[in-house]
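**Student:** Predicted coordinates and the sequence they were generated for:
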Amino acid sequence: MGVWALVGFWANLFVEALWFDQLSFSDVFWTILSAKFTIALVFGFTALVILGVNVYIARYLASRLTELHLFNEELSELEQLFSSSRLVDLVTVGGVLVISGILGVIGLSDWDGILRYFNQVPFGSNDPIFDYDIGFYVFSLPFWDFVRFWLLLTVVASAIAVTLYYLYRGAVIIEERGMQIRSYARNHVCLLGVVIFLLMAWGYRLDMFKLLYSESGFTFGAGYADVHARLYGYWMLIFVTIGCGGILVSAMFSQRRKLPLIAVGGMIISSVLIGGIYPNLVQYFIVTPNEYEMEAPYIQYNIDYTLKAYGLDTVDQVPFRIQNDLTAEDIQNSMTTINNIKLQDKRPLRRTYQQLQEIRTYYDFANVDEDRYIIDGQYRQVMLSAREISYDQIPSKSWLNEHLFYTHGYGVCLSPVNTATPEGLPILFVKDVPPVAVDDVLKITRPELYFGENMDAYAVVKTTLEEFDYPEGDENKFIRYQDDGGVEVSSYFRRLAFARYFSEINFMISPLITDESQVMYHRRIQDRVENIAPFLEYDDDPYLIIADGKLYWMVDAYTVTGFYPYSQKFSGLQRLPDQDVLGNQPG
């Protein structure tokens, strides 16, 4: 099983590298892969050092004990087995390695944020509260917040690990009358507690900057209570936390067992009073009675920085004077606009396309999009939909039919937005298979659709088997793929990789696949662009266009962040029920 898993890992890596190389994006693949490997290695090794050093210290300190006193009871035979020093060491080392690996994976989870941090550029604009460059909030603050969280998690894991080790070795003895703790064990755990308190203090410092993302006030961003109460509260909590750490240090040199409890209890009480109750009292008694006046400057910050974030701060506002003197001549002079007023609705139009132009049940119109063309010398807004292959509906399902025979959709259906037949049906400007167009600008010479919105299955082209192209009456037309849109099989070595990647033995044994054959995968448009540029945010509705007789997919992409201070987040466009909702696009 281990060998099979390693082969799977290699196949996944190799096949993905081939895909990027075929698209001439090898640099993207290797940059991301090397970054992930380096990040996982750095975080994993750091965790190994922190955990390993602490466990080694615990082992060294506890080695002076010659007997185990687990819960102050006699050892059972099983416990005697585990009392073997060598076995305990093996279990301890294994546990440290596993936990370090987990912490390395956790560090890897923020690989894109880490890359942003090391490749950041200044925005050239500062926030109104701390006067830091916006780039600090977009790139640096999320990075340092993640690093602090990870370090806190690692130190807590170390504290738990050494406590369990001391418990097992008898340095911590649980009795009916209480808990007995050896001084070196108490000092070690207290020292880790000091580090935890220092990391908490660092967290409060970072929380000050995160106030500029606050959603607790009248507007997005820090309000009066945040700036005049919560901000100072964080400063007080920093000193309280450091003071609690000092109490733990004193506990290392004192016999007073309650000092650690006092430190933890004091921290909890201070967090509630200073971090919670105090800002709420300021909000209730000072801000709320005169909220608009108190929040006015912060509302203005919200307006100004929201405009900056969306690039609207340079837009000139010009009053629009309403005139009630519209004439027939004005309408006649605006016929381009009038003739493109949208009367068709996408939902019923998609169903109509399916009824009129589906041709066969294995075709499907997944979505209706809009476009604009100069048709017969006139500017026309149109609706169109791709005729994709529906793998759920293909006849005689088999590996051959699904991946070698039915490989592509065919053409589009296109109609203007503002006209219909007397029966209410759309007037089709592009229809049928092969596609028939009313104007040369809409003429399609390459109607094959090997990529689409719903194409999740892979396809193998340029095999010895002719591909199904389109139906013509009771007969079928066939085609052989002539382009280079897939990854060449080219060798038996690649056959093995594809067989493992797709879990399909036919790559190894099928005589239909030759060295010249190509494998198309990641055929769903959204999947392709997200793999190529994962640092962008994409509109979830790719759209099709006709140009030079070919069909091209277009996707709108955006650079987004949720960390622009005082910038109101964009909650998304509420679309029609049959369409997806564009997710949160933060400013």
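**Tutor:** Ah, there it is.
**Student:** Please count neighbours and contacts with C-alpha atoms only from this point.
**Tutor:** Fine.
**Student:** So Trp399 versus Tyr391, what's the distance?
**Tutor:** Taking Cα to Cα, to the nearest Å as the measure, Trp399 falls 11 Å from Tyr391.
**Student:** Likewise for Asn339?
**Tutor:** For Asn339, the distance to Tyr391 (Cα to Cα) stands at 39 Å.
**Student:** Of the two, give the one with the bigger neighbour count.
**Tutor:** Tyr391 (21 against 16; other Cα atoms under 10 Å).
**Student:** which ones are touching the more buried one?
**Tutor:** Shown in contact with Tyr391 (Cα atoms under 8 Å, 6 or more residues apart in numbering): Tyr362, Glu402, Ala457.
**Student:** Can you tell me the SS state at it?
**Tutor:** For Tyr391, the assignment made with DSSP: H, G, I helix; E, B strand; the rest coil gives coil.
**Student:** and the gap between it and Glu358?
**Tutor:** 14 Å.
**Student:** again with Ala222
**Tutor:** 55 Å.
**Student:** So for the two, which sits in the more crowded spot?
**Tutor:** Ala222 (30 against 19).
**Student:** what about the closest residue to that one other than its chain neighbours, how many neighbours?
**Tutor:** The shortest distance from Ala222 to any non-neighbouring residue, by Cα to Cα, 6 or more residues apart in numbering, is to Leu212 (4.8 Å). When neighbours are counted by other Cα under 10 Å, Leu212 registers 25.
**Student:** In addition, the following structure is provided for comparison:
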Amino acid sequence: MTADGPSPARNWASAAIALLGLLIVGVLLQLGVGLWIDENWFSHLGYAQVWWINRAAPWGLGLVVFLGMALWLGLNLRLAWPPYIKRLWRRLLVVLVSGSVAAIAMAHWFTFLVVLFQQPVGLADPILQHDISFYLFSLPLLLQLQRWGFWVGVLTAGLVALCYGFRLRRQPVAAQPLLPQQVQRHLLGLGGVLMLFQGLGHWLARYTLMYSNRGSFAGANYTDVHAQMPADFLLAGLAWVGALALLYLAVFSPALVALKAAQAKAEWRWLPWQVTGLLLIFGGYGLAALGAGVFYPDLVQRVAVLPNELERDRPYIEHNIAFTRKGYNLSEVDVQSFQVKDNLTAESLTNNTATLKNIRLWDNEPLLAAYRQLQEIRPYYQFPSVDVDRYTIDGDLRQVMHSARELDYSLIPERARTWVNDHFFYTHGYGLALSPVNVVTRVGLPDFFIQDIPPRATSPAAAAAFPIDNPAIYFGELTDIDVFVNTNAQELDYPKEEANIYTTYQGSGGLPMGAFWQRLLYAWHFGDWQILLSQEFNPDSRFLFRRQITERVQTLAPFLRYDQDPYLVIADGGLYWMIDAYTTSRYYPYSEPTPSGDLNYIRNAVKVVVDAYNGSVDFYLATPKDPIIETYQRIYPSLFKPLEAMSAELRSHIRYPNDLFEVQTQQYATYHMSDAQVFYNKEDLWQIPEQIRQVDGDLGDGEGGEGNVNNWLFDSSLPGPLPTSQAMPPHYLILELSAIDATANPSRSAEFVLLSAFTPVNKQNLIAWMAARCDGDEYGKLLVYQFSRESLVFGPQQVEARISQNPIISEQISLWNQQGSRVNRGSLLIIPVEQALLYVQPLYLEAEDSKLPELTRVIIAYRDQVVMEPTLDQALQALFAPATEGTAAESALPLSDASAL
């Protein structure tokens, strides 16, 4: 301190400390306010317990890991720390490293939690006889702990060696002989710890062989079981022997190297028997790791297995087949034969009206384009995707397609994108458009059951089938901006002619923010001080955030995987979003992983329902016997509800998820083969049939629905994008199974099913089709109908080729394409009707300067005939009614024979 006051250096230090203190206070405030808002949000939705578990578990784990790491590292550094360096730096280093390790561990808190609450599966792996729960829950954690332990040991040994190096360099030579014994004892002990973790890694490697890809299938093969597994056992033993040797030397004979001071110079002297023993142990370990761990299994695979692979690997192939089927829930597929007789008559059509009147003629992309042209009404509304569902209308089960009319903030004019408009005025979408899958107007446009703003039913039957008390959509797929409701500002409800209809939110969603202190906290957390300055709030005002439904459910349950296609449901007088959620794992033994490699086990364990008006979220157990969801249920006892708690009207709209079905059909294409020899030879390998589609078709973005498949230009000789082959997506349809299968329930005349076809690999004829049932007690059951191998059943590409070869159809299409328009061919649908197959394909006509496609023709192929008519009914009449000259039946021309294909 100078005579005039504190020194400038001290002033700078005080200012720095004050700034640091303010920074720490600001960070703590931000964290505290964020935690308060999060807790209120979870509590408002009824999941306070979930929030407390999600916060307590990682911080509890982090605290335990921090204390353990601090104790371990502190003791080691205390022994090795150079005395001339302040202890404060040692403590800071311990805190920094321990905090970093704890932060890494906190990111894996859920892995620890599932191990503590894991449920046994009751099924053991066929090799090591451990319950499958060990692989699903314990093994991932053990592998992680082994890696962490080894690298923490390496880090500790490196820091200790560095400290001792500094001490040796600063010690006088005369004092150096006193140091080596302590140094060696310490480093030998750390080396022993490293070898313990190395041995643990070899021991755990035995279990990871359940996911080996050494053979032609997933899981341990003959070489893994008889060569690699014993080698890992041997290496684990050698590593542990080396660890014991190092620990023994650390305790009883730490002087591997001696230093002798002579004439102010240190001379190194090796003690031969200890060094020789260690060299033998670790040399043997290294040779065993190379020989037994690498070369010997490879030799066994090449010499003993490959020349006799089927004989050697037969039992392991059987394990792979059985466990892959279990992993993808394919063990109980009902397989039946389907003898194609093609004996339909006009009477047969009358007996199958439920199927025929629900044949889907609208693809997602053209229908979405039509919705956007006809029903968005205002530029700020958007239909994000089209979904498929079924409703009972006037006593009949009808398949419909619909889309929510959501508010897309990116479409609001730039000059109208003010803070008040974004957060007070444009708050929600409104209603939906809904139409049957197979009905069009006279000009080929969708014939709506629900249309316009406000939503209006087009008939008394539709009004009775679709009662909507409140069509406002405050929570949806596009709602990504936070809004304030129940304020003094006017809130747009929906536009009407030249005026607007305004509303005040009457729902229970959102958090209260009427008090000044609440707005202060929200303004602080979200960094938006206009929340504090606005005069639009009143005591009843509420704050709606996390309105995007996928973000909403992922925040509540991030441990589930969610379907990419939420769909809207009209039930109980309101609008609800239904989202399928999955439990997955990549640690199911012997199960073949998906092509992406990120999972080999999947269950549609949960159905999530989000209220589009209030934002409430409910998680319903759809597969309660799944061991993963049973474990999650033990962790979060208040999160999940039984499916019976869902209202009956909502339950009637549960559907088998498309994403899951695609994964299952991809696996079933190979794993329908149950015989090991047939599987090994791939004698009966199937594939999902392909269809030709345009790469950059522009009939909408194709999001949602039953696959992102674009239409293709009919005449590929015309200018435009080249067609490409894509796998046919599954499609939903209403099917009369009782007319196909005599064992089906005759009282259920029609069912909503998800169907996918199979063809043999490198062939185009149909070999089978799989259906997933969606209704009632039959929900989730998988049916496979296999076609006879003795006769040809045409596949989609063959039928499309036959359609293209029809001279009348191709001539008409060419004429349309030359008159300022273009024709797009829709998806080809395969419709089973009794013991026959109908192939149905719509044609869409689109003007070159318009994005409004019209369904202009329907093509049906049956047996050796193809017809193209303006409507489905006319096409069926042309096929099955007596043909007279000049009628639509003229289109029913014989196709070329099979040799033309």
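**Tutor:** Received, thanks. Note that the structure is a prediction, hence the values are computed from the model and not measured.
**Student:** what's the TM-score for these two chains?
**Tutor:** Once superposed, chain against chain, the TM-score is 0.88 (TM-score structural alignment, normalised by the length of the first structure); 553 aligned residues with a Cα RMSD of 2.6 Å.
**Student:** picking that back up, what about the contacts of Tyr391 of the first structure, which are in helices?
**Tutor:** Among the contacts of Tyr391 of the first structure, no member falls in helices (DSSP state H).
**Student:** Can you tell me which of the residues you listed are buried?
**Tutor:** Tyr362, Glu402 (16 or more other Cα atoms under 10 Å).
**Student:** Please report how far Arg425 of the first structure lies from Asn339 of the first structure.
**Tutor:** For the record, residue 425 of the first structure is Leu, not Arg. Taking Cα to Cα as the measure, Leu425 of the first structure falls 18 Å from Asn339 of the first structure.
**Student:** what do you get for Gln357 of the first structure?
**Tutor:** 25 Å.
**Student:** thinking again about what came up before, return the member of the contacts of Tyr391 of the first structure nearest to Met179 of the first structure.
**Tutor:** Ala457 (61.7 Å; Cα to Cα).
**Student:** Name all residues that make contact with the closest one.
**Tutor:** Tyr391, Glu402, His403, Tyr521, Arg523.
**Student:** Aligned against the second structure, show me the partner of the second one.
**Tutor:** Think Glu402 of the first structure. Matched by TM-score structural alignment, Glu402 of the first structure corresponds to Asp422 in the second structure.
**Student:** Would you check that that match makes contact with Val483?
**Tutor:** Yes - assessed by Cα atoms under 8 Å, Asp422 of the second structure is found in contact with Val483 at 7.3 Å.
**Student:** Distance check, the equivalent of Met208 of the first structure over in the second structure against Trp151 of the second structure.
**Tutor:** Under the alignment (TM-score structural alignment), Met208 of the first structure pairs with Arg206 of the second structure. Distance, Arg206 of the second structure to Trp151 of the second structure, by Cα to Cα: 21 Å.
**Student:** The two: who's more crowded?
**Tutor:** Arg206 (20 against 14).
**Student:** got the contact list for the more buried one?
**Tutor:** By Cα under 8 Å, 6+ apart, the residues touching Arg206 of the second structure are Gln228, Met229, Asp232, Phe233.
**Student:** and if you look at Gly107 of the first structure?
**Tutor:** Residues counted as contacts of Gly107 of the first structure (Cα under 8 Å, 6+ apart) are Ile39, Ala40, Phe43, Gly44, Trp150.
**Student:** in the stretch 301-450 of the first structure, which spans are strands?
**Tutor:** Using DSSP state E, counting those that start in this stretch, the strands of the stretch 301-450 of the first structure run over residues 363-365, 369-375, 378-389, 409-410, 412-416, 430-431, 436-437, 448-449.
**Student:** and Ser517 of the first structure, which of those strands is closest to it?
**Tutor:** Closest to Ser517 of the first structure of the strands of the stretch 301-450 of the first structure is strand 448-449 (Cα to Cα; 17.8 Å).
**Student:** Name the residues that touch that closest one?
**Tutor:** With Cα under 8 Å, 6+ apart, strand 448-449 of the first structure has contacts from Arg387, Glu388, His408, Gly409, Tyr410, Gly411, Asp469, Leu551.
**Student:** Can you verify my assumption that Phe545 of the second structure contacts Gly510?
**Tutor:** Yes - counting by Cα under 8 Å, Phe545 of the second structure does reach Gly510; the two are 7.0 Å apart.
**Student:** Which one's more surrounded, the two?
**Tutor:** The neighbour count for Phe545 of the second structure versus Gly510, taken as other Cα under 10 Å, is higher for Gly510 (23 against 19).
**Student:** need the contact list for the aligned residue in the first structure for the more buried one.
**Tutor:** Using TM-score structural alignment, the partner of Gly510 of the second structure in the first structure is Gly486. The neighbours of Gly486 of the first structure, taking Cα under 8 Å, 6+ apart as the test, are Trp19, Gln22, Val461, Gln518, Val519, Met520, Tyr521.
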